[in-house]
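Visitor: no sequence on this one, just coordinates:
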């Protein structure tokens, strides 16, 4: 079977026009006739989105209207955990691909609509989303059959009855970029370790060559990770794994990952320890008759005085 596949591949390569490149990928493009999605290179080759965010964006764009695209639904579909999928959705939202709008239904209840824009900022008209379905390239169709007798047309629903989904206009400014994490105290030890981690990145990913100015700017972000007791090898893996190819702006990629993938601080031992059981303490009362102390929730008589009263 492998030999047959190799022969078929060799024949397909021989039919490609022009000389083949000496290295790199070679595309054998066979036109799709059904079940395909048109994806822009601005998403597939995004310089600042992670590979998980790009994959989830392409997956959401391929789904039909009404499909569930929440964190739980995507976690049940893919092997990535909830934290990675949540971070990827936040990336898509920060770059304008994913939007969440609160609308009021006809029954008065509020709901959240998730809108995915295949071209952020290009599908807006008069403050309202314009849904443009992607249609497959036209193919020759058979001659039309005789037209059936006309049926009564349904009553159109007025546009005012549909709740509009408001999105920012095309000229709206982009959301501000999240600031680089900062440590509580940038000690000389933290600065030295953070600088060493950043300068050593090119030994683990040759694309991440940072200048001295880049290292000086990114040192507080790495120091914030170290202050939260993240090991240097874990920081190195977070900054070098699954890099986009080719990475045009290494410093921007490192800054983006230091900001978006920052782990939370470790909880204290007191937060992890179970709550101590409260000891029930019954207060002391003085007997109204003999003034002897006894324990009771309510004032009154001690047991001896109650026994004497009962005997009398």
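Guide: Ah, there it is. In this text, all values refer to a predicted model and were calculated from it rather than measured experimentally.

Visitor: going forward, measure contacts and count neighbours with C-alpha atoms only.
Guide: Noted.

Visitor: helices or strands next to the longest helix along the chain in the packing?
Guide: Assignment by DSSP state H gives helix 212-227 as the longest helix of the chain. Applying 3 or more C-alpha pairs under 8 Å, 6 or more residues apart in numbering; DSSP states H and E, we find helix 212-227 packed against helix 188-199, helix 232-240, helix 250-260.

Visitor: Turn those helices into TSV, columns for mean neighbour count and distance to residue 9.
Guide: Formatted as TSV, the helices and strands packed on helix 212-227 follow (neighbours: other C-alpha atoms under 10 Å; distance: least, C-alpha to C-alpha, whole Å):
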stretch	mean neighbour count	distance to residue 9
helix 188-199	16	43
helix 232-240	16	34
helix 250-260	19	36
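
Visitor: Same list (those) but as TSV, adding distance to residue 51.
Guide: Formatted as TSV, the helices and strands packed on helix 212-227 follow (distance: least, C-alpha to C-alpha, whole Å):
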stretch	distance to residue 51
helix 188-199	21
helix 232-240	12
helix 250-260	12
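
Visitor: Report the angle between the longest helix of the chain and helix 188-199.
Guide: Here the directions of helix 212-227 and helix 188-199 differ by 120 degrees (axes from the mean of the first three to the mean of the last three C-alpha atoms, to 10 degrees).

Visitor: what angle sits between helix 212-227 and helix 250-260?
Guide: Going by the same axes, to 10 degrees, helix 212-227 makes 20 degrees with helix 250-260.

Visitor: in helix 212-227, what counts as buried?
Guide: Neighbour-count burial for helix 212-227 flags 214-215, 218-227 (criterion: 16 or more other C-alpha atoms under 10 Å).

Visitor: still on that earlier bit, between the helices and strands packed on helix 212-227, which one is closest to residue 53.
Guide: Using C-alpha to C-alpha as the measure, helix 250-260 is the one of the helices and strands packed on helix 212-227 that comes nearest residue 53, at 11.9 Å.

Visitor: rewinding a little: identify whichever of the helices and strands packed on helix 212-227 lies nearest to residue 55.
Guide: Of all the helices and strands packed on helix 212-227, helix 250-260 comes closest under C-alpha to C-alpha, at 16.9 Å.

Visitor: So which elements touch the closest one?
Guide: Applying 3+ C-alpha pairs under 8 Å, 6+ apart, one finds that helix 250-260 contacts helix 212-227, helix 232-240.

Visitor: another one to put next to it:
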């Protein structure tokens, strides 16, 4: 089965800065959103949303660094970001997106069985953040999704996602099957477009280009919603849409966690100047109370 390569994030040199702050555009991020066909009716045709999801996480880690990735893996932070699991359901799977999950990491002797039920994107968040960090070349991960018992599905889906290094690059493979007497299986395999700051030249020397920038520096009052929009700017990102349900009583824990991702002198985890700048830009959007 032929498969179109995953959409690649195209970044341009911002060319200049405003008040010394580079700001990624939330309207022109260079990423096109694929149209996902209804898997329940078409038999898993079209590009899997998991491929785009991997690229979104790659952009997040590339912009903010591995400190941010580790922060977002913390269960308390993840629960604060995604308070309503139902909002993480993939539209193409409709009501059937409710799974238990078994995670097998490369070289791990015993897989981890999670008995709780949650949508596919809830389970995919942590492995992607883990895989796309520094140890990506040896990480490798397999997620096996089994429909939760409380769902009423006449033709149950079985989905397996493999993260690994293939054909000289990182790849995400999704195998989906459904049906009993008339079983059908589809396999999608696409490269993960790794995010990186582009190189450019200034005064004859190689420098790192900025992200796409907006016309004006952020000058609004600040709120959690603006922080989250900056964290995951692509329009239509399902993780970002689910973040909108984060309750007010979780605002403080998230703002404090984001503040902790900024570059510190005693950091053992590498963070580039560009990544440090992105974290400072994120804090500019924090609620007024947090700036006091």
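Guide: Received, thanks. Here the structure is a predicted model, which means the values were calculated and not measured.

Visitor: tm score of chain vs chain?
Guide: The TM-score (TM-score structural alignment, normalised by the length of structure 2) is 0.21; 107 aligned residues with a C-alpha RMSD of 6.7 Å.

Visitor: ok so, going back, looking at the helices and strands packed on helix 212-227 of structure 1, which is nearest to residue 94 of structure 1?
Guide: Here helix 250-260 is closest among these (C-alpha to C-alpha), at 10.6 Å.

Visitor: Which is the succeeding secondary structure element to that closest one?
Guide: helix 269-272 (DSSP states H and E).

Visitor: Please point out which parts of that following helix sit buried.
Guide: For helix 269-272 of structure 1, it's none, nothing buried (16+ other C-alpha under 10 Å).

Visitor: Pretty sure residue 279 of structure 2 sits against residue 64.
Guide: Yes: the pair residue 279 of structure 2 / residue 64 is scored as a contact, 6.0 Å apart, by C-alpha atoms under 8 Å.

Visitor: what's around residue 125 of structure 2, how many residues?
Guide: Residue 125 of structure 2 has 17 neighbours, counted by other C-alpha atoms under 10 Å.

Visitor: quick one: it and residue 62 of structure 2, what's the gap?
Guide: As judged by C-alpha to C-alpha, to the nearest Å, residue 125 of structure 2 and residue 62 of structure 2 stand 16 Å apart.

Visitor: With residue 40 of structure 2 instead?
Guide: Distance, residue 40 of structure 2 to residue 62 of structure 2, using C-alpha to C-alpha: 34 Å.

Visitor: Check residue 71 of structure 2 too.
Guide: For residue 71 of structure 2, the distance to residue 62 of structure 2 - C-alpha to C-alpha - is 14 Å.

Visitor: Which one of those two is surrounded by more residues?
Guide: Neighbours per residue (other C-alpha under 10 Å) separate residue 71 of structure 2 from residue 62, with residue 62 holding more: 22 against 18.

Visitor: just checking, the more buried one touches residue 275?
Guide: Yes: the pair residue 62 of structure 2 / residue 275 is scored as a contact, 7.5 Å apart, by C-alpha under 8 Å.

Visitor: Contact partners for residue 100 of structure 1?
Guide: Counting by C-alpha atoms under 8 Å, 6 or more residues apart in numbering, residue 100 of structure 1 touches 112-115.

Visitor: Using a markdown table, lay out those together with distance to residue 94 of structure 1, secondary structure and neighbour count.
Guide: Output for the contacts of residue 100 of structure 1, formatted as a markdown table (distance: C-alpha to C-alpha, whole Å; DSSP: H, G, I helix; E, B strand; the rest coil; neighbours: other C-alpha atoms under 10 Å):
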| residue | distance to residue 94 of structure 1 | secondary structure | neighbour count |
| --- | --- | --- | --- |
| 112 | 18 | strand | 10 |
| 113 | 17 | strand | 13 |
| 114 | 14 | strand | 16 |
| 115 | 13 | strand | 17 |
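
Visitor: of those residues, closest to residue 308 of structure 1?
Guide: Nearest member of the contacts of residue 100 of structure 1 to residue 308 of structure 1, counting by C-alpha to C-alpha, is residue 112, at 71.6 Å.

Visitor: wait, the closest one sits on residue 99?
Guide: No: using C-alpha under 8 Å, residue 112 of structure 1 is not in contact with residue 99, being 10.0 Å away.

Visitor: Assign residue 121 of structure 2 to one of the three secondary structure states.
Guide: The local conformation at residue 121 of structure 2, judged by DSSP: H, G, I helix; E, B strand; the rest coil, is helix.

Visitor: what's the spacing between it and residue 137 of structure 2?
Guide: Separation of residue 121 of structure 2 from residue 137 of structure 2 (C-alpha to C-alpha) stands at 23 Å.

Visitor: same deal with residue 53 of structure 2?
Guide: From residue 53 of structure 2 over to residue 137 of structure 2 the distance is 19 Å, taken as C-alpha to C-alpha.

Visitor: These two: which has the busier surroundings?
Guide: residue 53 (19 against 13).

Visitor: Next secondary structure after the helix or strand harbouring that one?
Guide: In the assignment (DSSP H and E), residue 53 of structure 2 maps to helix 49-64. Using DSSP H and E, the next helix or strand after helix 49-64 of structure 2 towards the C-terminus is helix 66-73.

Visitor: Give the other helices and strands that that following helix contacts.
Guide: Using 3+ C-alpha pairs under 8 Å, 6+ apart: helix 66-73 of structure 2 touches helix 120-131, helix 251-259.

Visitor: Output these in JSON lines, with distance to residue 145 of structure 2 appended to each entry.
Guide: Listed next are the helices and strands packed on helix 66-73 of structure 2 as JSON lines, based on distance: least, C-alpha to C-alpha, whole Å:
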{"stretch": "helix 120-131", "distance to residue 145 of structure 2": "8"}
{"stretch": "helix 251-259", "distance to residue 145 of structure 2": "29"}
